[in-house]
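Colleague: Build the 3D model from these lines:
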Amino acid sequence: MKTTLILGAGFSKNSGVPIQSEIPALLTKARENNDFENRVSLVMEGFLRDVFGFEKDIYPELDDLLTCMDISTNSEHHLGIKYSPIHLRALKRLIIYRIFSILEDSFTYSREVDKLIRFFIEHGLEDTGFLVLNWDTVLEKYISMIDPGIVIDYCNGGKYLTEDGRFKEKRNEDRRIKVVKVHGSCNWLYCDNCRVLINDTLSRMPNIRKIGFKKSDFELFDEMKELADRIFLEDIRCFICGDNVSAHIATQSYRKSFRTNSFPDIWDRAEDMLTNSEKWVFIGYSLPQADYEFKHLLKICELKLRHRKERKLSIDVVLLNSETATNKYRSFFGNKINRIFNGGIGEYMNYLQST
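Modeller: The predicted structure is shown next:
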C-alpha cells in the first residue's frame, strides 16, 4: 500500500453531509407530513430541554450529549428523575436513528469529490487504501458511481449482505479496494449473541429496521406511546444463530467503545495500512480532541518503523479555510508534513493534475 487517504467529516461535507457540530440542531428538526419523524423530534427536544436547558438556537455539543448518556447507562445511573438508564438507552437508539437518517438524506453529488476518488482509483486499487472516521457511506457511493464492479473490502471479517438478501463471505474479485472504518459504519449490522458482523454494502436495509428498536422504546415516551402498536418493526435476524442484529458503531463520545468483537480487528487493519503506507493524505479531518485514541495510533504508525525505512513518510493535509486545524497538524506532526492545502479538494486536485 503506497497511499492511505484518511477521510474526516470535512470530506463528507463536500457532498452535503453535515459535520458533527451541525448535527444537534438537526436532531429536533420537524418534517412535513411525517407523524413518526415529528414525534421523534419532540422526544429529542424534550430531552435537550430537560437535561441541557435547550433554548432556540442553543444546542449541546454532540460529544457532551452522548458522553453524558454513555456514562449514565454504563454506571446504571439516571440523568435526572425522568431519564433512567432504560430511557437513556431508548433515547440513544432514537438519536442514532435520526443521525443515520440525516446522513442518508443529505447526500448530494460533488464533481470535485468524484474527480478526487476517480484519480486515486485510476492510479491503482492495489496502491490505495481509505481509512474513514465517519459513519456515512459517502465514499462508497462515489466508488459505486465510478465503477460498480469494484468490491469494497471493509477489512472487518464480516459477511456481506447480497442483493437477494442472502449472506456470503467477501467475494474474491480482482477489483477490490480496502476501506477501513475505525468508528463503524451506518451500513454495518452486528449480532450480540454470536458476534458476527454483516456488511450491508448497498445500504438496502432501512434505518428503522437496523437500529434495533423495541416496542417498549416507544412506550417510554408520552409523545410516542400511541405509535407503539402502529409501527411494524420486523427484526433483522442473524443468519447464523437467529438472534436480532442491529447497528454497529462507536458513537461520538469520549467513551467510545472499541471493545466489541470486531473493533480490535478493524483497528489492527488500520494500523497495518498506516504503517505500510509511503504517503498519508488527510482530507477534511481536523484532529479533534475526542479522537485521542486515533491520534495515538497515528503517532505509533508514524514512528515505529521510521528507523528501518529508506523513504521518509510523506504527509499531505487537505483542509478548507481552517487555520485552527492547520495549527493542530503543525503542532502534532511538525516538520514531517509535506504540504498543507487550505483551499479544499479543488486546490489539491489542481496540484495532483499538475504533477
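Colleague: only C-alpha atoms for contact and neighbour calcs from this point on.
Modeller: OK.
Colleague: which one is A25 nearest to, not counting chain neighbours?
Modeller: Y59 (6.4 Å; C-alpha to C-alpha, 6 or more residues apart in numbering).
Colleague: One more, please, to line up against the first structure:
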Amino acid sequence: MKSASTNITRQGSQTSGSILATISSLNYTDLGYLNIEIGENPKDTEMTGYINHLGNYDRYLEGNFSIRFLENDTLVEYINCYAIELEQDQGLRFIVPKGDIRVLKVSKNNENQTQKMIKQIQNLMSSRQYGNIVFVMGAGASIDVLPGGADLLRKMLEADPHTEICRFITDVFKADIKKEEVPFPSFNQVLNVIDIALEREEGFSAEYSLESLRKLKKNMIGELRKYLIDRANPNVDNSYTELAQQLKAFKEKSGKISFITLNYDLYLDEALNKVFGTEFLEYVLPFQSLNDNGKGNDIQNTGEKENLNKIKIIKLHGSLDWLICPTCFNAFRVSENLHKALSRRTCPADHTELKEFLFPPTKERIEVHSHWTSLQGVADQLLRQADKVVFIGFSLSEDDAHFRFKLKKHLHRPENPVYIQVVSREKKEFDIATDAVSWNYWQFFGPIDYRPIGFKLFSKHPY
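Modeller: Next up, the predicted model:
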C-alpha cells in the first residue's frame, strides 16, 4: 500500500501536513484530517484509510458516509465509505468500496477562485447534527423519467399534436414544433402567459379572447396530464424510490423529513407511498379523495396519529391529481384510476365542474387562492425550522420570484445557519465560478455544499 499524498505523516491523534477533508452522512457533517492508503489502481480495488481530529467519531461507526477533499487541481470524493474500527491513536479507520470514487477536475479557467470557494465551504463545516431535513425538488429531479424544460412541451405535442395549442405557440411565441433549430418555449412559460392574462382579464386578441385562453389552459393541462399518465409506471423504481428507501432508516430514528416540490408530476408521491405508505404522508390541505365513480371521501391528513412522524409533502405549484370546486372550494385528490376519475370531474356536493389545481411559477401574483396561501404558510414554517435543506434539480430560476423570496427570507439565519446542499446534473469538470447553477446559489446564499453528481447517484448515497 502507498499513501495518497507523499507528505502525510502521523503524529499521535493528529496528522501533520495531512489533507483537510469534509466527512458527511445524511444527518452529520464534520471536518477531519485524512490519511489514505491506496493500491496501485484505486478504481479496481478497495481503499482503506484513517480520518481523525473529528468532532465526534461515534456518529460514523454505523451507516455510510462520504469524504471530500481538494488535492492540487482535483476535487476528490469517496462516496460510500463505511467505518471498520476506531483506533485510539490513529482515528477512524474506514473502507472505500471498489469503484466508489469520483474525481472532478477543477477548471483551469478559474482554478484559484474555485479552490478558494471550496476552502470557504470547508471552513463553514463545523461539527453538526441534523434532525430536520427539507428536500426541495425542481424539474431536474425528474429528468431521468421526463424530458426537461422546453423538451417536455415539444415531446408532449409530438406525441399528440393538439392543433389549438400548436397554433397558439406559433402565433404568440413564433416557435414551430416542426423546426428543431428554432427555440421552443417551456410548458411553464406558455402556461404562465395564459395565467397572467386570465388573472388580469386581458385577452390577447379577438382570436385569443379570455374564453379561448381558458379553453387553451384546460387543454394544455389535460394534454400534460395524459402524457404523464401514459408514461407513469409505479412498479418501476427510479431515483425518487431509491431516495425514499435511503431515508427510511433516518426517519425510523425519529428524524424529520419534509418535501417541497415545484413539480406537477406524481413521481415523488408514488415513491413515498410505495416506501412509507399513505398513512405516513401528509399533504396539509383538507383533501377529499375523488374515486373513479366521481364520489368524494374525506382524506384524514392532519390532526390524527401525530406520533406517526408524518412526512409533509408541499406541492407549491399544485399537482396533476388535484382538483378544486370553484363554488364550495372543496379540494380533491384523485385516489383511483386517474383517466376515469378525471372524465367525471364534478363536485359531489354541488355538481359544479371541478377545475385544475395548478399554480405555475410567476414573477407576480395578482390573485391567490386560500389553499395556495395555506401551502405557502406551511412551506414557510418548514423552511424556518429546517437545519438542513437539500435542493435537487432546482436551478434557482428568477422565473419563480415568489419562491426565491421565501428562500431568502427563511434561510437567512445568521444566528442559526442552515446547511444548504445543492444536487445538480453530473459534471466532469468543476468550475463553481462559471457554472450557472452553482453561481446562482453562491450569489444568493453564499457558500453552499455543491454536488454536481446528478440525482441518480445522490439518491443511492444521499450524503
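Colleague: For the alignment partner in structure 2 of H78 of structure 1, which non-adjacent residue is closest in space?
Modeller: Counting by TM-score structural alignment, H78 of structure 1 corresponds to G203 in structure 2. Closest residue to G203 of structure 2 apart from its sequence neighbours, by C-alpha to C-alpha, 6+ apart: S209 at 4.6 Å.
Colleague: wait, the one you found sits on E201?
Modeller: No. The pair S209 of structure 2 and E201 fails to qualify as a contact (C-alpha atoms under 8 Å) at a distance of 9.4 Å.
Colleague: more neighbours, these two?
Modeller: Using other C-alpha atoms under 10 Å, the more surrounded residue of S209 of structure 2 and E201 is S209, with 16 against 11.
Colleague: The more buried one and K355 of structure 2: what is the separation?
Modeller: Noted for S209 of structure 2: a distance of 19 Å to K355 of structure 2, by C-alpha to C-alpha, to the nearest Å.
Colleague: ok so, going back, what's the residue nearest to A25 of structure 1 in contact with, if anything?
Modeller: Contacts here follow C-alpha atoms under 8 Å, 6 or more residues apart in numbering; on that basis Y59 of structure 1 touches P24, A25, L48, F52.
Colleague: residues in contact with the first one?
Modeller: Shown here is P24 of structure 1, whose contacts under the criterion C-alpha under 8 Å, 6+ apart are Y59, P60, E61, L62.
Colleague: Show me what it lines up with in structure 2.
Modeller: Checking TM-score structural alignment: P24 of structure 1 goes with L153.
Colleague: Look up which helix or strand that match falls in, please.
Modeller: Using DSSP states H and E, the element containing L153 of structure 2 is helix 150-159.
Colleague: start and end residues in structure 1 for the following helix or strand past that helix, please.
Modeller: Next helix or strand after helix 150-159 of structure 2 toward the C-terminus (DSSP H and E): helix 163-173. On structure 1, the counterpart of helix 163-173 of structure 2 by TM-score structural alignment is residues 42-52.
Colleague: With structure 2 overlaid, report how far that stretch is off on average.
Modeller: Between stretch 42-52 of structure 1 and the aligned residues of structure 2, the post-superposition mean distance stands at 2.2 Å (mean C-alpha distance after the TM-score superposition for structure 1).
Colleague: ok, the contacts of P24 of structure 1 in structure 2: which stay?
Modeller: Compared against structure 2 with both residues aligned by TM-score structural alignment, their matches' C-alpha atoms under 8 Å, the contacts of P24 of structure 1 retain P60, E61, L62.
Colleague: May I ask which of those has the most neighbours?
Modeller: L62 leads the kept ones among the contacts of P24 of structure 1 on contacts (other C-alpha under 10 Å) with 18 neighbours.
Colleague: close enough to count as contact, it and A25?
Modeller: No. At 9.9 Å, L62 of structure 1 does not count as touching A25 under the criterion of C-alpha under 8 Å.
Colleague: Burial check on the aligned residue in structure 2 for H296 of structure 1, number of neighbours?
Modeller: Matched by TM-score structural alignment, H296 of structure 1 corresponds to F405 in structure 2. Neighbourhood size, F405 of structure 2 [other C-alpha under 10 Å]: 12.
Colleague: Could you do G334 of structure 1 as well?
Modeller: For G334 of structure 1, the count of nearby residues is 11 (other C-alpha under 10 Å).
Colleague: aligned partner of it in structure 2?
Modeller: Match for G334 of structure 1 (TM-score structural alignment): G446.
Colleague: And P148 of structure 1, how close does it get to K141 of structure 1?
Modeller: Taking C-alpha to C-alpha, one finds P148 of structure 1 at 10 Å from K141 of structure 1.
Colleague: For those two, indicate the residue with more neighbours.
Modeller: Legend: neighbour count by other C-alpha under 10 Å for P148 of structure 1 and K141, higher for K141 (17 against 10).
Colleague: ranges for the strands of the stretch 251-355 of structure 1?
Modeller: 279-283, 314-318, 337-341 (DSSP state E, counting those that start in this stretch).
Colleague: Using JSON lines, lay out the ones you listed together with mean neighbour count and distance to I208 of structure 1.
Modeller: Shown next, in JSON lines, are these (neighbours: other C-alpha atoms under 10 Å; distance: least, C-alpha to C-alpha, whole Å):
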{"stretch": "strand 279-283", "mean neighbour count": "22", "distance to I208 of structure 1": "31"}
{"stretch": "strand 314-318", "mean neighbour count": "20", "distance to I208 of structure 1": "35"}
{"stretch": "strand 337-341", "mean neighbour count": "16", "distance to I208 of structure 1": "39"}
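Colleague: Nearest to E126 of structure 1 among the ones you listed would be which one?
Modeller: Comparison of the strands of the stretch 251-355 of structure 1 against E126 of structure 1 by C-alpha to C-alpha identifies strand 279-283 as nearest, at 14.0 Å.
Colleague: what angle do that closest one and strand 337-341 make?
Modeller: 30 degrees (axes from the mean of the first three to the mean of the last three C-alpha atoms, to 10 degrees).
Colleague: Strand 279-283 of structure 1 vs structure 2, average distance?
Modeller: Following superposition, strand 279-283 of structure 1 is found to deviate from structure 2 by 0.6 Å on average (mean C-alpha distance after the TM-score superposition for structure 1).
Colleague: Off-centre distance for that strand?
Modeller: 18 Å (C-alpha atoms, centre = their mean, to the nearest Å).
Colleague: now for it, which elements pack on it?
Modeller: For strand 279-283 of structure 1, the packing partners by 3 or more C-alpha pairs under 8 Å, 6 or more residues apart in numbering; DSSP states H and E come out as strand 3-7, strand 314-318.
Colleague: Of all these, which one comes closest to N350 of structure 1?
Modeller: Closest of those to N350 of structure 1 is strand 314-318, at 12.2 Å (criterion: C-alpha to C-alpha).
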